[in-house]
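S.K.: I'll drop the sequence and a predicted model, then ask my questions.
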Amino acid sequence: MTETAAAPGTPAAPPESALPELPMTRTCPYHPPKEYEDLRARGSVTRVRQFDGRPVWAVTGHAETRELMSHPAMSVNRFHPNFPMPIPALTQLQTPRSAAIGALIRTDPPEHTKQRRDILPSFTLKKIAGIKPEIEKTAARLADDMVAAGDSADLLDVYVKPLVAMVLSQLLGIPYEDRDRFEDLTYRRFDPEQVVDAMADLTDYLDRLLVAKETEPGEGLLDDLVTQVKAGTLDREELVRYALVLVIAGQETTANTIALGVLTLLEHPEQLAELRADSGLWRNAVEELLRFLSLTGGLSRVSTADIEIGGVTIREGDGIIFLNPAANRDEAQFERPNELDVHRNVRNHLSFGFGIHQCIGQNLARVELDVALRTLFDRVPDLRLDRPVDEIEVKQGLVFGLAELPVAW
């Protein structure tokens, strides 16, 4: 990779050994790594080193992220030799089976176009609106059960994870008796030490479940996919891949965002007070929390052509890592970006990505976050953290999150 020629008197680009190194550690639960600001100061598109020493481009600017993510030269081909790996754990997914598992999220057009068209009907606003009453009912029951059981709890264990797992199970049509196992399989998938085995186990489970649904159909989204196979519009291999994508689209990131949303609002009591005073603010507050928290640390691409952007030249074959948490704090797009403001016009945040690979489960995630937060704070008005924020254990894995959320009331 090369940068455009520097203007006279401009310092030369640093040698690769002196480049900042990824990944960078997030220390505050609701702020990106402090080093991201230093990266942006170097340029909205700048060079960094991966953990293995390879140089890649890091994109921190909001406008540059939108432009590049929608650029036709951006490829998600994980098997390109220069495809970036933001964290070491992702190297475990460089296997043929993992390529099959990640078919939808790691394919380029035209194959990706067909796959997304096949699966998008499962996540329409109409579909999600149809299950919203059940999400509200489940959230209310979990909150009431938590309060009835005592005066303190780990909110992750008794509210957040059960809610997200039950919603996903209901949406997909997972049998009730399998839901504990299903929850375990899906959360193991985001443990860097278990990611390969967990993905394989989850795929095997879904394969067996889909076979059963061919003879005993239900009413979930997986049953809709089985119907497409019977009609000849999908084949068996595609069916399993799509089932896995439906799981990926609705689990860990949503759970982590709910948990961190609770913590963030408890740490910003003036914002929480405004939400309690005016429930009409919740919808916008959800978007602001998505921007503010931005849990996915790095989205990878490889360029299939030379691109001029942000004062640099990205060469064909160069790796690119999008640091969307940094782009969501770009002051060129958001005034006072490091402040939480539930009144902010935040519709252009990048927490779901941008372009053809934008998160397919975003409609579901928005509804779950809205219902989970609104219900919890309505039914447990005296909720508080049971431990200082800096003593709460966090997870630095594939998706940033909390390992626990001790609360009391």
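M.R.: It's in.
S.K.: going forward, measure contacts and count neighbours with C-alpha atoms only.
M.R.: Will do.
S.K.: mind listing the strands for this protein?
M.R.: 45-49, 55-59, 74-75, 152-154, 299-303, 307-309, 312-314, 319-322, 384-385, 394-395, 401-402, 406-408 (DSSP state E).
S.K.: so Thr264 touches Tyr30, yeah?
M.R.: Yes. Thr264 is in contact with Tyr30 according to Cα atoms under 8 Å; the separation is 6.6 Å.
S.K.: another structure for you, compare them:
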Amino acid sequence: MSESLHTVPALPTERPAGCPFDPPSELTEARRHGPISRFTHPGGKPGWMITGHELVRSVLADPRFSSRKDLLNVVDFEIPPAPPGEFLLTDDPEHSRYRKPLVGKFTARRMRLLTERVEQITSDCLDAMERGGPSADLVTAFAKPIPTMVICELLGVPYEDRASFQEQIDTFMNGETSDEELIAAYTATQEYLAELVVAKRAAPTDDVLSELTDSDLSDEELRGISLILLAAGFDTTANMLSLGTFALLQNPAQLAELRADPSLVDSAVEELLRYLSVAKSFMRTALEDVELGGQTIEAGTTVVLSYHTANRDPERYTDPHLLDLGRDAGGHLAFGHGVHLCLGAQLARVEMRVAFSALLQRFPTLRLAVPAEEVALRPETADIYGVKSLPVTWDA
């Protein structure tokens, strides 16, 4: 093994000053030295940091790397298996058993059929925002309610429960919650979903969760699946909408192009997904010795896959640190790759296309209401990156 191999001594916790959309500079520097670096997990265990696009993609498609939670070799104590149904942290055949009943419910065709409903929800949010204007926090007025309403309707969460549900998800996803608060929020959400599953079995309605009760999945498994779908369907898209708007406002030339040519919205969404990569990283554990990037990843070693640096890899994208809404951002890893490719990718795309288009059309003079450096960002410790609040204003 080369003595000159770069080392990332710890997980970076800060973005470069004045560059809220760029990955931490330590990770960008690591990628400059090559696509793979030595790394020490926060628990003290040795591992690897993968920062190159090609290598991250190859690991995601390689069955010799496991997603299982209980195989993560990052701390000195034993990690329990993922709760039943939480399929992101499982391998086949368990993963396929959980995912297979869901695939047909999140196809591109089915998500396109939802466009009209997404347009109505978005219009309602913008109406309320306009009535309360000419200023607003775009996170609470726009970015959070749209995906929350959509995913709750899809899964059958009653309208009256949505506010409290969103608050609980916020609590255990924001990266700033104490252990006690996190456990309390997670427990409360699990208890609520358990009751919801029982209610859907007793009186099915027209939604995905009711349809799933007709499968061989247990109540406990349905609870875990619902938690993954609700949390992922809400938090990732909410942060893409808010951080994406922030990025557009900070790139006025690109914003002007999008305003002038609304047909650019499809490529704009893909480029924002690449450029921002709000789901920053995932981990995989080698099931056997694997040669990767000229190094041997020993069996039992956990690697960190850095999505945000892979999506800024100059070997894959020209001038990757520039936001270019007209570029072909195909092949980005914002939704992952391989068997764990995000189930809700098409839903997220529909929501972003509709929401960004409607926002820019409704508020042509939209701008930040505070200096950019005062926008409150989520900490790097949060699983999903984004902004905590985004004060905006416009000409009435």
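M.R.: Nice, thanks for sending it over. Predicted, not measured: the structure shown is a model, and the values here were computed from it.
S.K.: can I get the strands of structure 1 in a markdown table with mean neighbour count and distance to Gln362 of structure 1?
M.R.: Formatted as a markdown table, those follow (neighbours: other Cα atoms under 10 Å; distance: least, Cα to Cα, whole Å):
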| stretch | mean neighbour count | distance to Gln362 of structure 1 |
| --- | --- | --- |
| strand 45-49 | 24 | 27 |
| strand 55-59 | 26 | 22 |
| strand 74-75 | 22 | 22 |
| strand 152-154 | 18 | 26 |
| strand 299-303 | 23 | 16 |
| strand 307-309 | 14 | 28 |
| strand 312-314 | 21 | 30 |
| strand 319-322 | 27 | 19 |
| strand 384-385 | 18 | 28 |
| strand 394-395 | 16 | 22 |
| strand 401-402 | 22 | 18 |
| strand 406-408 | 18 | 27 |
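S.K.: so can I have a markdown table of these showing distance to Ile119 of structure 1?
M.R.: Shown next, in a markdown table, are the strands of structure 1 (distance: least, Cα to Cα, whole Å):
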| stretch | distance to Ile119 of structure 1 |
| --- | --- |
| strand 45-49 | 33 |
| strand 55-59 | 29 |
| strand 74-75 | 20 |
| strand 152-154 | 35 |
| strand 299-303 | 22 |
| strand 307-309 | 31 |
| strand 312-314 | 33 |
| strand 319-322 | 25 |
| strand 384-385 | 39 |
| strand 394-395 | 30 |
| strand 401-402 | 27 |
| strand 406-408 | 37 |
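S.K.: Which one of the ones you listed lies nearest to Asp178 of structure 1?
M.R.: Closest approach to Asp178 of structure 1 among the strands of structure 1 is made by strand 152-154 (23.3 Å; Cα to Cα).
S.K.: And stretch 303-321 of structure 1, end to end?
M.R.: Using Cα to Cα, to the nearest Å, the end-to-end distance of stretch 303-321 of structure 1 comes to 11 Å.
S.K.: okay, and that stretch goes to which residues in structure 2?
M.R.: Here stretch 303-321 of structure 1 aligns to structure 2 at residues 286-304, judged by TM-score structural alignment.
S.K.: Other residues contacting that stretch?
M.R.: Applying Cα atoms under 8 Å, 6 or more residues apart in numbering, the contact partners of stretch 286-304 of structure 2 are 1, 35-36, 46-50, 55, 64-66, 71-74, 281-285.
S.K.: likewise stretch 156-167 of structure 1?
M.R.: With contact meaning Cα under 8 Å, 6+ apart, stretch 156-167 of structure 1 is reached by 135, 138-139, 142-143, 146, 179, 182-183, 250-251, 254-255, 258-259, 368, 372, 404-405.
S.K.: Just the ones in helices from those, please.
M.R.: The helices, defined by DSSP state H, take in 135, 138-139, 142-143, 146, 179, 182-183, 254-255, 258-259, 368, 372 from these.
S.K.: Does Arg312 of structure 2 touch Leu322 like I think?
M.R.: No. Arg312 of structure 2 is beyond contact range of Leu322, at 9.2 Å (criterion: Cα under 8 Å).
S.K.: Among those two, which residue is more densely surrounded?
M.R.: Using other Cα atoms under 10 Å as the criterion, Arg312 of structure 2 and Leu322 rank with Arg312 on top: 27 against 13.
S.K.: and the closest residue to that one other than its chain neighbours, how many residues sit next to it?
M.R.: Among residues not flanking Arg312 of structure 2 along the chain, Pro320 sits closest, at 4.8 Å (Cα to Cα, 6 or more residues apart in numbering). Pro320 of structure 2 sits with 18 neighbouring residues when counted by other Cα under 10 Å.
S.K.: Tell me the residue in structure 1 aligned with Pro320 of structure 2.
M.R.: Counting by TM-score structural alignment, Pro320 of structure 2 lines up with Pro337 in structure 1.
S.K.: How about the contacts made by its match?
M.R.: Shown in contact with Pro337 of structure 1 (Cα under 8 Å, 6+ apart): 292, 328-331.
S.K.: Please report how far it lies from Asn77 of structure 1.
M.R.: On the measure of Cα to Cα, Pro337 of structure 1 and Asn77 of structure 1 end up 33 Å apart.
S.K.: How about Ile119 of structure 1?
M.R.: Taking Cα to Cα, one finds Ile119 of structure 1 at 20 Å from Asn77 of structure 1.
S.K.: What residue, apart from its backbone neighbours, is nearest the counterpart of Pro217 of structure 1 in structure 2 spatially?
M.R.: Taking TM-score structural alignment, the alignment pairs Pro217 of structure 1 with Pro204 from structure 2. Spatial nearest neighbour of Pro204 of structure 2, chain neighbours left out: Ser210 (5.0 Å); criterion: Cα to Cα, 6+ apart.
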